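Asker: give me the fold of what follows.
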Amino acid sequence: MSSAATTPGRRPLTLLIAAPRGFCAGVDRAITIVERAIAKYGVPVYVRHEIVHNKYVVEGLKAKGAIFVEELDEVPDDRPVVFSAHGVPKVVPQRAAERSLTFLDATCPLVSKVHRQAERQIEAGRHIAFIGHKGHPEVIGTFGQVPPGTMTLIESVEDAEAFIPPSDGNGLSFLTQTTLSVDDTADIAAVLQRRFPDIVAPKGEDICYATSNRQAAVKAIAGRAQAMLVIGAPNSSNSLRLVEVAERDGARAMLVQRAADISFEWLEGVDVLGLTAGASAPEILVREVVDALAARFDVVEEEIMTAVETVAFKLPRDLDAA
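Answerer: Next up is the predicted model:
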């Protein structure tokens, strides 16, 4: 990356930019599904819940003709509806089918994989300890794949220590939300495996590749940076985890949705600043933040590459040619 020319009177700032950062394959697929649906069906296209947790993205899709709602009964009978990347309980597509609605499922395939694992564990007669955050749409969607009472939410090491499984003699398994802290989740899983040696672990890593990669990139920067800016929404689980990872590794961190949210007083005395973006934040917001910093400092950019992502997910068949 290029560096800005030195300007007399402006303080130098080394900017360490994480790579990978920003959009993941699941987010890119979900946004494309909404755009293709608008192209195919015309406006408006309804979207149940925010398609991804990013205000800039949501507002951009609204401008193109998407209408965001929280419940299916807000969708007219004659318009299509898209389900968000976070996934929905089984009852939602069932109700859409009962109403003969045209619906498109933008659930991230990696979240769908967790849904299928949950179904298989219940079919095998196991109770599931689900590691995740209460109230997150992905957690609500995953709990909605299985009968009530067959899954218990575990949010912390303390929850794992206190967990008492049902006394029905059935086996145990655990699964996780895809956007958690890799380290925190490992700690919780270790407690469950210590307490219940026969507990069945997920087949493969539930935490998605993008979440893991972005956290690893932050770790590579945090040891060098005095502070870290994370671009993301306050309701974005993976973005909040990036803040936590940076702080744990020694850099104070701030979550910003875009450049206007930067507190320049907070940057007083910072000579080396890290910058990353959560999986729902577009690259245009990264460049906006860089430009805002360059307007005040003599910025020297350095990209810290820790992984190259080549993952891509297929679109629903009926949208391929839209």
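
Asker: drop to CA atoms for contacts and neighbour counts, all remaining ones
Answerer: OK.

Asker: need the nearest residue in space to the residue nearest to the spatial centre of the chain, chain neighbours excluded.
Answerer: For the chain, Asn238 is the residue whose C-alpha lies nearest the centre (CA atoms, centre = their mean; 4.3 Å). Excluding the flanking residues, the one nearest Asn238 by CA to CA, 6 or more residues apart in numbering is Thr179, at 4.9 Å.

Asker: what is the burial count for the nearest residue to Gly144 once chain neighbours are set aside?
Answerer: Once flanking residues are discounted, Gly144 sits nearest to Pro89: 3.9 Å by CA to CA, 6+ apart. Using other CA atoms under 10 Å, the number of residues around Pro89 comes to 18.

Asker: which residues touch Pro89?
Answerer: Neighbouring residues of Pro89 by CA atoms under 8 Å, 6 or more residues apart in numbering: 140-145.

Asker: what's the burial count for Thr306?
Answerer: 17.

Asker: and the closest residue to it other than its chain neighbours, how far is that from Asn54?
Answerer: In space, and not counting its chain neighbours, Thr306 is closest to Ala217: 5.7 Å by CA to CA, 6+ apart. Ala217 sits at a distance of 21 Å from Asn54 (criterion: CA to CA, to the nearest Å).

Asker: please generate a structure for the following sequence too, so the two can be compared:
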Amino acid sequence: MTEQNPAKRPLKLLLAAPRGFCAGVDRAIKIVELALEKHGAPVYVRHEIVHNRFVVDSLKAKGAVFVDELDQVPDGGHVVFSAHGVPKSVPQNAQERGLAYLDATCPLVSKVHRQAERQVEAGRHIIFIGHAGHPEVIGTFGQVPAGSMSLVETVEDVANLAIANEDNLSFLTQTTLSVDDTAEIVEALQRRFPSIIGPKGEDICYATSNRQNAVKAIAGQCDLVIVIGAPNSSNSLRLVEVAERAGSKAHLVQRANDISMNWFDGVETLGLTAGASAPELLVREIIDSLANHFELDEQQVTTAEESIIFKLPREVAGAVA
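Answerer: Down below sits the predicted model:
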């Protein structure tokens, strides 16, 4: 999107709100930044702290070193666990090696971990609704003994479940799922297993729900919706799906230069949002880039106000100026 177009045509831009960083992402990034301030570089981070290349690259520039596993962290190193959560074996391994670690797991993910432990302690088998291979799913399965949980991704998976004791079940969900898809899967579980026990509160986090509702509020009026987020970001991918279900074309992009001007043929109203790991800086980057081509009529559509802030771990809380 570098060419200048002298004859700008009007483009209505509907900005979804809430969008972008959630409290869990904000907290996780702060933990890495404060660890760097306190200990100096390098600070090691197991996996991407959040699913956003810009954020990861920014932290790398400050001295964070991202690793896949703890064996890549040298003895005496400081390590941070990502916002998605980790299996119990990871902090155990860190303790055995004498590594100083900080857990940046989102508190709402930690809540699901504790629920899983309680359900297993009560003797129930857990049906977990989530996406296979996602770090949050791996982390949650790693909270309980092997065989204690079964994963379902679709309504069809529910029909194919083979459960030994169908009268002693509970279900939990990944925090970044499609609200609508999850509701359908829960209904299918409750039809097949009438005695299944659900969580007391909604497992899908407030930020995921709010961002999906905000997209629903604008997508019906849009010819195209652009979602800023990473291809491995579950909550960002769900925003694309929500927009498409509402009848709009939708594209996931990471930066302004991912956008093709061919997308805008016949587009009079554009929707713009950002997943929970994408900073507002990238939203403004895209708006500035679009302004080179269009006469923008920018309007924000707000469906909720967010004021949640999560406490920092005590190990770094004192480093806050």
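
Asker: in the second structure, what stretch matches stretch 146-163 of the first structure?
Answerer: Aligning stretch 146-163 of the first structure against the second structure (TM-score structural alignment) gives residues 144-161.

Asker: I misspoke; the intended subject was stretch 308-321 of the first structure.
Answerer: Counting by TM-score structural alignment, stretch 308-321 of the first structure corresponds to 305-318 in the second structure.

Asker: which strand or helix spans the residue mapped onto His113 of the second structure from the first structure?
Answerer: Per TM-score structural alignment, the equivalent position to His113 of the second structure in the first structure is His115. Secondary structure from DSSP states H and E places His115 of the first structure in helix 109-123.

Asker: do Gly60 of the first structure as well
Answerer: helix 55-64.

Asker: so where is that helix in the second structure?
Answerer: Taking TM-score structural alignment, helix 55-64 of the first structure hits residues 53-62 over in the second structure.

Asker: so who does the closest residue to Ser148 of the second structure other than its chain neighbours touch?
Answerer: Spatial nearest neighbour of Ser148 of the second structure, excluding adjacent residues (CA to CA, 6+ apart): His125 at 5.4 Å. By CA under 8 Å, 6+ apart, the residues touching His125 of the second structure are 119, 148-150, 168-170.

Asker: tell me which of those is nearest to Ala83 of the second structure?
Answerer: Met149 (21.6 Å; CA to CA).

Asker: skipping its backbone neighbours, what lies nearest that closest one in space?
Answerer: Ile126 (4.6 Å).

Asker: help me confirm that that neighbour comes into contact with Thr173.
Answerer: No. Using CA atoms under 8 Å, Ile126 of the second structure is not in contact with Thr173, being 10.0 Å away.

Asker: gap between the equivalent of Ala222 of the first structure over in the second structure and Val283 of the second structure?
Answerer: Alignment note (TM-score structural alignment): Ala222 of the first structure maps to Ala219 of the second structure. According to CA to CA, Ala219 of the second structure stands 17 Å off from Val283 of the second structure.

Asker: go on, Pro91 of the second structure?
Answerer: Applying CA to CA to Pro91 of the second structure and Val283 of the second structure gives a distance of 36 Å.

Asker: more neighbours, these two?
Answerer: Neighbours per residue (other CA under 10 Å) separate Pro91 of the second structure from Val283, with Val283 holding more: 22 against 18.

Asker: mind checking what that one lines up with in the first structure?
Answerer: Per TM-score structural alignment, Val283 of the second structure is aligned with Val286.

Asker: my guess is that match meets Ala277, correct?
Answerer: Yes. In this structure, Val286 of the first structure is within contact of Ala277 by CA under 8 Å, at 7.0 Å.

Asker: identify the contacts common to these two.
Answerer: With CA under 8 Å, 6+ apart, Val286 of the first structure and Ala277 have common neighbours Ile231.

Asker: over in the second structure, find the residue span the lengthiest helix in the first structure aligns onto.
Answerer: Longest helix in the first structure, counting residues (DSSP state H): helix 25-41. Per TM-score structural alignment, the counterpart of helix 25-41 of the first structure in the second structure is residues 23-39.

Asker: all helices of the stretch 151-300 of the first structure, in order?
Answerer: Taking DSSP state H, counting those that start in this stretch, the helices of the stretch 151-300 of the first structure run over residues 157-162, 182-195, 209-222, 237-248, 283-294.

Asker: now the ones you listed in a markdown table, with distance to Thr310 of the first structure?
Answerer: A markdown table is the format used below for these (distance: least, CA to CA, whole Å):
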| stretch | distance to Thr310 of the first structure |
| --- | --- |
| helix 157-162 | 34 |
| helix 182-195 | 21 |
| helix 209-222 | 11 |
| helix 237-248 | 19 |
| helix 283-294 | 17 |
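
Asker: so which of those helices comes closest to Pro76 of the first structure?
Answerer: helix 237-248 (30.7 Å).

Asker: on that earlier part again, with the first structure superposed, average distance for the match of helix 55-64 of the first structure?
Answerer: Mean deviation of stretch 53-62 of the second structure relative to the first structure after superposition (mean CA distance after the TM-score superposition for the first structure): 0.2 Å.

Asker: that stretch: which residues count as buried?
Answerer: The neighbour-count check on stretch 53-62 of the second structure (16 or more other CA atoms under 10 Å) flags 53-56, 59-60, 62 as buried.

Asker: quick one: which of those is nearest to Asp288 of the second structure?
Answerer: Phe54 (17.4 Å).
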